[in-house]
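*Asks:* need a 3D model of the sequence below.
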Amino acid sequence: MNVALPNSENRLYTLDVLRGVAALCVVFWHWQHFFYDGGAPVNFDPAQQPFFKPFTLLYQHGGLAVQLFFTLSGFVFYWLFANEVANRSLPAARFAWDRLTRLYPLHLVTFLAVAGLQSAYSNSHQGYFVYPFNDAYHAVLNLLMMPAWGLEKGWSFNAPIWSVSVEILLYAVFFLVCLSRRGRWPLTVLALALGSYLYPQVYKLGSGVLCFFIGGVTYGLLQQIRRWAGDTGAVWVTVPLCIVAWGWLIHGADALNGNLLLYVCYPLLVAALAGLGFLWQGLGRRWGWLGDISYASYLIHFPLQIIFALALDAFAFPRTVFYQEWVMLLFFAILIPLSLVSHRWLERPVQRYLRQRRPAALGKE
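*Replies:* Have a look, this model is predicted:
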């Protein structure tokens, strides 16, 4: 996913790269979609998936990359916008307009694409591809970007949009928290505690609230370390801690420790990469395009999956063809250029057009 950055001077390319990699992790996690019959996989052998050995962790736990998105968003929003909101220099209406113009255009395009593709799929199959609730009610929820607010009956249309739907709510809470000025950090910790209470029972909202505000606290702590020890000192603190935490997570237990991942490993990873980015401006610039396409690759990969399923079914390939490595390579060979095209020729021009025509009541840039 993509969190909109105001300009190239306010970019941490290290976090851009991380966001882009996280989006691709979700694609690996969703490769199992090709073996669904209805709402669950049938005759599915996870170990036969393409390149399974080197990417086992992604196939088994790639869905948790969404929580990394939330953590990144919290960090970046506290970094870029918290002071502006607290100082009343960023009006609520302009903040909302900027978020909407970044997120909604591609969401609308992919929603319409999935609606059409699911209709075509259901005409030639017994049901929809993976996500079943593709009716008028859920269409309205999706058009309003509300498919994960607790009003839904289940997964619908371009279901990965659920995390963006939760982010819309998080932006509103973030804005209100920051309006409190001096109270923003106590309220941030309170919101984090609320998310911890909700997660994992209320999975969508709980994980969003928990990880977004963990990201905010991570930014606050990193800033304190930078004040005390400078950028070099911050790197010397965060990078070794990050390496130890991830080593403990990966090699210290037979099963993935979700609490360790969300409460320790993700925040330390974000802090370490941000610290490196603050110390060496431009670090990771060459791979910053991965962050540019993260939102597109995240939203486009599911409609592209439907296209692949329809195409290979039409040529009478069995679904076991998706165990073949060449199919995955072909999929990524289409997804990544398509995401680049989307970012350059759809997302950026439409965003620029809408922001240039921002209603006068919302204020100037």
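
*Asks:* from now on I want contacts and neighbour counts done on CA atoms only, so please keep to that.
*Replies:* Noted.

*Asks:* what's the burial count for residue 252?
*Replies:* 12 (other Cα atoms under 10 Å).

*Asks:* any idea how far residue 175 is from it?
*Replies:* In this view, residue 252 and residue 175 are 39 Å apart by Cα to Cα, to the nearest Å.

*Asks:* same check on residue 78?
*Replies:* Residue 78 is 10 Å from residue 175, by Cα to Cα.

*Asks:* and for the chain, the residue most distant from the center?
*Replies:* Most distant from the centre of the chain: residue 316, at 34.3 Å, with distances by Cα atoms, centre = their mean.

*Asks:* using just helix, strand and coil, how would you label that residue?
*Replies:* Classification of residue 316 by DSSP: H, G, I helix; E, B strand; the rest coil places it in coil.

*Asks:* which residues touch it?
*Replies:* Residues near residue 316 by Cα atoms under 8 Å, 6 or more residues apart in numbering: none.

*Asks:* and the gap between residue 208 and residue 164?
*Replies:* Residue 208 is 10 Å from residue 164, by Cα to Cα.

*Asks:* the more surrounded of these two?
*Replies:* For the pair residue 208 and residue 164, the greater number of neighbours falls to residue 208 (31 against 25), based on other Cα under 10 Å.

*Asks:* wasn't the more buried one part of a helix?
*Replies:* Yes: assessed with three-state DSSP, residue 208 lies in a helix.

*Asks:* which SSE is the closest residue to it other than its chain neighbours in?
*Replies:* The shortest distance from residue 208 to any non-neighbouring residue, by Cα to Cα, 6 or more residues apart in numbering, is to residue 70 (5.9 Å). Secondary structure assignment for residue 70, by DSSP states H and E: helix 65-80.

*Asks:* would you mark the buried spots in the helix or strand just after that helix?
*Replies:* As assigned by DSSP H and E, the chain's next helix or strand after helix 65-80 is helix 82-86. The neighbour-count check on helix 82-86 (16 or more other Cα atoms under 10 Å) flags 82-83, 85-86 as buried.

*Asks:* can you check stretch 203-221 too?
*Replies:* For stretch 203-221, the neighbour count (16+ other Cα under 10 Å) marks 204-220 as buried.

*Asks:* one more, so I can put them side by side:
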Amino acid sequence: MRQPNTDSRYATLDGLRGAAAMVVVFVHFHALYHLPEIEHGYLAVDLFFAMSGFVIANAYDRKLSSGELNWQKYFVLRLFRLYPLYFAGLALGVAALAYRLPASDWHQIASAVPGSLLMMPSHAPLRTFYPLPEKLDLIYPLDFPAWSLFFELTASLAYGLFFRHLTTRVLVFIMCASGVLLGIAAYTSGLSNGVSWPTFYVGFARLGYAFPAGLLLYRFHRPARRRGSLSAIVIVVLAVGLLFMPWSTVHQPAVDLLIALIALPAIVWAACRVEPPARLLSLFAFSGAISYAVYVLHVPFAFMVQDFAYRSHLLQHPSGVSAVILLPGIVLLTWSVDRYYDTPVRRALLARSRGWLAAHPKRAAAADATMPQ
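*Replies:* You can find the predicted model right below:
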């Protein structure tokens, strides 16, 4: 019998991240290439938030509780993780829009750049240039999937600043309050929101439930119980199936809430208890490694390729075949960017900051050496 895996890396979560990123790609391809609608695919973002809570707790709970990291060092490390690929998506988004728009409209792109460089939302009037079902007033118009990164960064900052106050009771309270907001949002604006200014608050509700859920799942998780199993594949397939399943005959707000409040945390809980078979470890690791790049780069890349195809008369109208052809290009691009840009840049940032990161002594107070309860 294979011994339980107690490594800090969770391969099933890697596979789940890769699958969720591809779900997001197909959600956006629905608008770009007129593919069938994925009715609950937008909830992949909630799955990302929950997995993020678990993974961040796994990586930083003990370091923050022991004083090995203070909140400033922790937050800088999170910026090192998120910013390089975010910047790549931003640069590609600027290039895609500049290619799409006449030079006389480039000032609209420029108006969004300063805030975007700081990972801040923008009010730039670019909403009419995306082939979305509705002309949304996007909070990140240069690369609109980056909207969730703002909430990811907000969660990271709050986690670092208030770590010692995030007791189980506090986390449960935050989840309950956010769950109420999710219920209201589901029956008013819908849970697909948070990407635009009129529905900005929905992003906080989605984050406020899923991220603390991930933190709590880690606290109650027992790593020694993880074992290699084909059930890892079942978990990933189940997650994708939930998001792809056409629930058109069912009351959508209620189904959304069931998936967001119960099913997705349960999937993360199951995923962190098992590992894929050894022969699939590399595939799961690969999908996890490129998932962030896939998420942040696919929209501007797809827009640029589509516009080039139109101008070159290679494509007359959007089609599912175009989307299928584009998928290998997205995988190749994101793998290349991850390997030859993101990883080297993050290593360089860590190397340059090593002295500063090591400069702060560990806290010795007994209160600082305890975990929130």
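
*Asks:* any idea what the TM-score is?
*Replies:* For this chain pair, the superposition-based TM-score is 0.75 by TM-score structural alignment, normalised by the length of structure 1; 316 aligned residues with a Cα RMSD of 3.5 Å.

*Asks:* for residue 356 of structure 1, state which of the buried residues of helix 82-86 of structure 1 is nearest.
*Replies:* Taking Cα to Cα as the measure, residue 356 of structure 1 lies nearest residue 85 of these, at 21.5 Å.

*Asks:* residue 174 is in contact with that closest one, correct?
*Replies:* No: applying Cα atoms under 8 Å, one finds residue 85 of structure 1 not in contact with residue 174, separated by 9.4 Å.

*Asks:* tell me which element the spatially closest residue to residue 205 of structure 2 that is not a sequence neighbour falls in.
*Replies:* Sequence neighbours aside, residue 178 is the residue nearest to residue 205 of structure 2 in space, at 4.8 Å (criterion: Cα to Cα, 6+ apart). Using DSSP H and E, the element containing residue 178 of structure 2 is helix 168-188.

*Asks:* what is that helix packed up against?
*Replies:* helix 200-219, helix 252-258 (3 or more Cα pairs under 8 Å, 6 or more residues apart in numbering; DSSP states H and E).

*Asks:* now the ones you listed as TSV including distance to residue 291 of structure 2?
*Replies:* Listed next are those as TSV, based on distance: least, Cα to Cα, whole Å:
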stretch	distance to residue 291 of structure 2
helix 200-219	18
helix 252-258	23
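
*Asks:* between the ones you listed, which gets nearest to residue 122 of structure 2?
*Replies:* That would be helix 200-219 among these, by Cα to Cα, at 12.0 Å.

*Asks:* quick one: that closest one to helix 168-188, angle?
*Replies:* Orientation check (axes from the mean of the first three to the mean of the last three Cα atoms, to 10 degrees): helix 200-219 of structure 2 against helix 168-188 gives 140 degrees.

*Asks:* who touches helix 200-219 of structure 2?
*Replies:* So helix 200-219 of structure 2 is contacted by 46-47, 49-58, 148, 151-152, 155, 168, 171-172, 174-176, 178-179, 181-182, 185, 191, 193-195, 260-261, 265, 268-269 (Cα under 8 Å, 6+ apart).

*Asks:* kindly report the same for stretch 46-65 of structure 2.
*Replies:* With Cα under 8 Å, 6+ apart as the test, stretch 46-65 of structure 2 has contacts from 8, 13, 17, 20, 69-71, 74, 152, 160, 163-164, 206-207, 210-218, 260, 264-265, 268, 368-371.

*Asks:* one more time with 7 Å, if that's ok
*Replies:* 17, 69-70, 206-207, 210-215, 217-218, 260, 264-265, 268, 368-371 (Cα atoms under 7 Å, 6 or more residues apart in numbering).

*Asks:* contact partners for residue 87 of structure 1?
*Replies:* Listed by Cα under 7 Å, 6+ apart, the contact set of residue 87 of structure 1 is empty.

*Asks:* what does it correspond to in structure 2?
*Replies:* Here residue 87 of structure 1 is matched to residue 66 in structure 2, going by TM-score structural alignment.

*Asks:* tell me the helices in the stretch 201-350 of structure 1, going along the chain?
*Replies:* With DSSP state H, counting those that start in this stretch as the criterion, the stretch 201-350 of structure 1 has helices at 203-251, 258-260, 266-279, 289-292, 294-314, 325-342, 348-356.

*Asks:* next: the stretch 1-150 of structure 1.
*Replies:* 13-29, 56-61, 65-80, 82-86, 92-124, 136-143.

*Asks:* specify, as a residue range, where the first one falls in structure 2.
*Replies:* It refers to helix 13-29 of structure 1. Under the criterion TM-score structural alignment, helix 13-29 of structure 1 matches residues 11-27.

*Asks:* contacting residues around residue 178 of structure 2?
*Replies:* Listed by Cα under 7 Å, 6+ apart, the contact partners of residue 178 of structure 2 are 205, 208-209.

*Asks:* let's have these in a markdown table, adding distance to residue 225 of structure 2.
*Replies:* A markdown table is the format used below for the contacts of residue 178 of structure 2 (distance: Cα to Cα, whole Å):
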| residue | distance to residue 225 of structure 2 |
| --- | --- |
| 205 | 32 |
| 208 | 28 |
| 209 | 26 |
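
*Asks:* which of these still touch in structure 1?
*Replies:* Among the contacts of residue 178 of structure 2, the ones still in contact in structure 1 (both residues aligned by TM-score structural alignment, their matches' Cα atoms under 7 Å) are 205, 208-209.

*Asks:* in structure 2, what residue corresponds to residue 299 of structure 1?
*Replies:* Taking TM-score structural alignment, the alignment pairs residue 299 of structure 1 with residue 296 from structure 2.

*Asks:* for residue 120 of structure 2, see how far away its match is.
*Replies:* Distance of residue 296 of structure 2 to residue 120 of structure 2, computed by Cα to Cα: 15 Å.

*Asks:* what do you get for residue 184 of structure 2?
*Replies:* Separation of residue 184 of structure 2 from residue 120 of structure 2 (Cα to Cα): 26 Å.

*Asks:* likewise residue 257 of structure 2?
*Replies:* For residue 257 of structure 2 relative to residue 120 of structure 2 (Cα to Cα), the value is 29 Å.
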